[in-house]
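>>> build me a model from this:
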Amino acid sequence: MKESQMQRGQQWLEELLKLSEIPSKVVCEQQKDCYWMTIDESNLSPEQVAILVGPDGDVIDAIQYLCNTVANIGNESEEPIPYTVELNGYRLRRQEELRSMAEYAADQARSTGVEVELKALSSAERRQVHSFLSECEDIETYSQGQDADRRLVVRLR
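Purely as a prediction, here's the structure:
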C-alpha cells in the first residue's frame, strides 16, 4: 500500500467534511490490511458527531463506501485498497458488537445444529464476521441472497 494512496483518501475525506460545513482534520494510519482514517472530533459538536455517524451508523457507512469507491479510482493494483472511516470510537464499538454477534451465532449453530442467519450487515461487516469465525475449525460461514437481502449464514462444518 502506498503513502500517496493513503493521502488521497485523507484529502478526499477532509474535502467532503469541508463541503459539508463540518471541517475537521483526518488522522490516517496504515494498519495491516487497510487505511484507518479517524475524523478528529475535538472541534465537533455532539450534534455534528451524531450527524456524521447517523442512525445505526448509516451515514458513516455511506461515507466509508464513497471513500473506498472514489479513492480507488485509477488504483493500478488488482485488489482495491480498503479504507475504514472512524469517528468517536464507532467502528471499535461496532467491531465488538459484531464479534459478540458472531460468537453467539457460532454457539447457536453448535448447540442446535441449525444454520443461523445474520441479517442487516453491510458487506464490510459480513467480511469482519467471516474473518472472526474463520478461526473456528468446526464453523463455516457463507453469504447468500442479493443486494439489500444479502445475509451471512453460520453453520457447522
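
>>> rest of the way, CA atoms for contacts and neighbours
Will do.

>>> and C34, how many neighbours?
Per other Cα atoms under 10 Å, the neighbour tally for C34 reads 15.

>>> how about the contacts made by the nearest residue to it once chain neighbours are set aside?
In space, and not counting its chain neighbours, C34 is closest to P82: 4.9 Å by Cα to Cα, 6 or more residues apart in numbering. Contacts for P82 (Cα atoms under 8 Å, 6 or more residues apart in numbering) come out as 33-35, 68.

>>> in contact with D138, which residues?
156-157.

>>> quick check: the gap between D138 and E125.
21 Å (Cα to Cα, to the nearest Å).

>>> can you tell me the helix or strand for K18?
helix 3-19 (DSSP states H and E).

>>> and the helix or strand following that helix, what's buried?
Per DSSP H and E, helix 3-19 leads on to strand 26-30 as the next helix or strand towards the C-terminus. Residues 26, 28 are the ones in strand 26-30 that count as buried (16 or more other Cα atoms under 10 Å).

>>> please generate a structure for the following sequence too, so the two can be compared:
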Amino acid sequence: MFKKVEIEAKTQQEALKKATELLKISANKISLEIIKEKKGFLGVGASTTYVASPKVDLVTEGKQYLESIIRALGIETRMEIRSVSPTEFYYRVQSNENALLIGKDGKTLLSFQTLLRNYLASFTSEPILVTLDIGNYHENRKKQLEILATKTAKEVARTRIAVKLDPMNAFDRRIIHAKLAEWRDVETESEGEGEDRAIIIRAKKN
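Predicted coordinates:
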C-alpha cells in the first residue's frame, strides 16, 4: 500500500537523502530496508541497495496534518477518526467556528477534505478515500438533498417534465444520483462543466 522506491547508495545517510527526494517526505518518516549489498574490490565500488518506504500511521498523520491547518486559523477542534479500510478514512470535526470551517455551500470544507486526501495520498501507491465532516454538515446536507431528490422525482414522474437542479459539487451530486438510482419512473444525468455542473432529473421512457 505504501509507496516504495529502490535506491543504491554507498552509505545509509546517502540513501536516506535520495529517499527524501524521491518520496518527497521528511527523513524521520522513512524506513530503509537492505535488500542487496555489493562489496566491491578492496572497498572500492562497494554499495548497498535499499528499499525505502514511508514509516507512518495514516490515521495519526492525517489528524496531525488537519489539526495544524485549522490551528493556523486560530481555531481549536475536537476530532474523531474512523478507519473504514487501510485506504479509507472518515474524519468528524467539531469546533466553535463550524460555520467558518464549512464555508458557503460547504466549499471550505471540501477544500480541507481535498488537502487532507492529497496529503495522505502522498504516502501511498493506492488511491485514498477521505470523508471530512465538520459540524455534521455532510449528514445534514445528505438529508436535505435526499428530500429534494424525492420531492423533485415525484413531480417529474407525475408531469413527465424534466427538471434541472441548481449546480452542485460532486459530493452533493453523488447523493442525488444514489437516492434516485433505484427509481423505476425517473433517471438522473449530470451535465455542464466545473461549478456549472448540474443534475437533470427526467422521466424514463416507457
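
>>> got a TM-score for the pair?
Remark: TM-score between the superposed chains equals 0.80 [TM-score structural alignment, normalised by the length of structure 1]; 150 aligned residues with a Cα RMSD of 2.6 Å.

>>> quick revisit: who wins for neighbours among the contacts of P82 of structure 1?
Neighbour max across the contacts of P82 of structure 1 (other Cα under 10 Å) = Y35, 22 neighbours.

>>> surely that residue meets N72?
No: the criterion here is Cα atoms under 8 Å, and Y35 of structure 1 misses it with N72 at 12.0 Å.

>>> intersection of neighbour lists for these two?
Contacts common to Y35 of structure 1 and N72, judged by Cα under 8 Å, 6+ apart, are I81.

>>> quick one: the helices in structure 1?
3-19, 46-53, 58-71, 90-112, 123-133 (DSSP state H).

>>> between the ones you listed, which one is closest to D149 of structure 1.
D149 of structure 1 sits nearest to helix 123-133 of all those, at 11.3 Å, using Cα to Cα.

>>> circling back: which of the contacts of P82 of structure 1 are conserved in structure 2?
Conservation of the contacts of P82 of structure 1 in structure 2, assessed by both residues aligned by TM-score structural alignment, their matches' Cα atoms under 8 Å: retained contacts are 33-35, 68.

>>> how about I200 of structure 2, what does it touch?
Taking Cα under 8 Å, 6+ apart as the definition, contacts of I200 of structure 2 comprise 162-165, 188-191.

>>> can I get the residues you listed in JSON lines with distance to E67 of structure 2 and neighbour count?
Output for the contacts of I200 of structure 2, formatted as JSON lines (distance: Cα to Cα, whole Å; neighbours: other Cα atoms under 10 Å):
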{"residue": "A162", "distance to E67 of structure 2": "44", "neighbour count": "19"}
{"residue": "V163", "distance to E67 of structure 2": "41", "neighbour count": "16"}
{"residue": "K164", "distance to E67 of structure 2": "39", "neighbour count": "15"}
{"residue": "L165", "distance to E67 of structure 2": "35", "neighbour count": "16"}
{"residue": "T188", "distance to E67 of structure 2": "38", "neighbour count": "23"}
{"residue": "E189", "distance to E67 of structure 2": "37", "neighbour count": "13"}
{"residue": "S190", "distance to E67 of structure 2": "35", "neighbour count": "18"}
{"residue": "E191", "distance to E67 of structure 2": "36", "neighbour count": "13"}
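
>>> out of the residues you listed, which sit inside strands?
163-164, 188-191 (DSSP state E).

>>> quick check: the residue nearest the centre of structure 1 vs D138 of structure 1, distance?
Against the mean C-alpha coordinate of structure 1, by Cα atoms, centre = their mean, the closest residue is A124 at 4.6 Å. In this view, A124 of structure 1 and D138 of structure 1 are 23 Å apart by Cα to Cα.

>>> check Q144 of structure 1 too.
From Q144 of structure 1 over to D138 of structure 1 (counting by Cα to Cα), the distance is 20 Å.

>>> switch the kept ones among the contacts of P82 of structure 1 over to a markdown table; also include distance to L152 of structure 1.
As requested, the kept ones among the contacts of P82 of structure 1 are exported to a markdown table (distance: Cα to Cα, whole Å):
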| residue | distance to L152 of structure 1 |
| --- | --- |
| D33 | 22 |
| C34 | 22 |
| Y35 | 25 |
| N68 | 22 |
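
>>> list just the nearest of these to L19 of structure 1.
N68 (18.2 Å).

>>> which one is that closest one nearest to, not counting chain neighbours?
N68 of structure 1 sits nearest to Y83 (Cα to Cα, 6+ apart), 5.8 Å away.

>>> just give me the match in structure 2 for A102 of structure 1.
Under the alignment (TM-score structural alignment), A102 of structure 1 maps onto A149 of structure 2.
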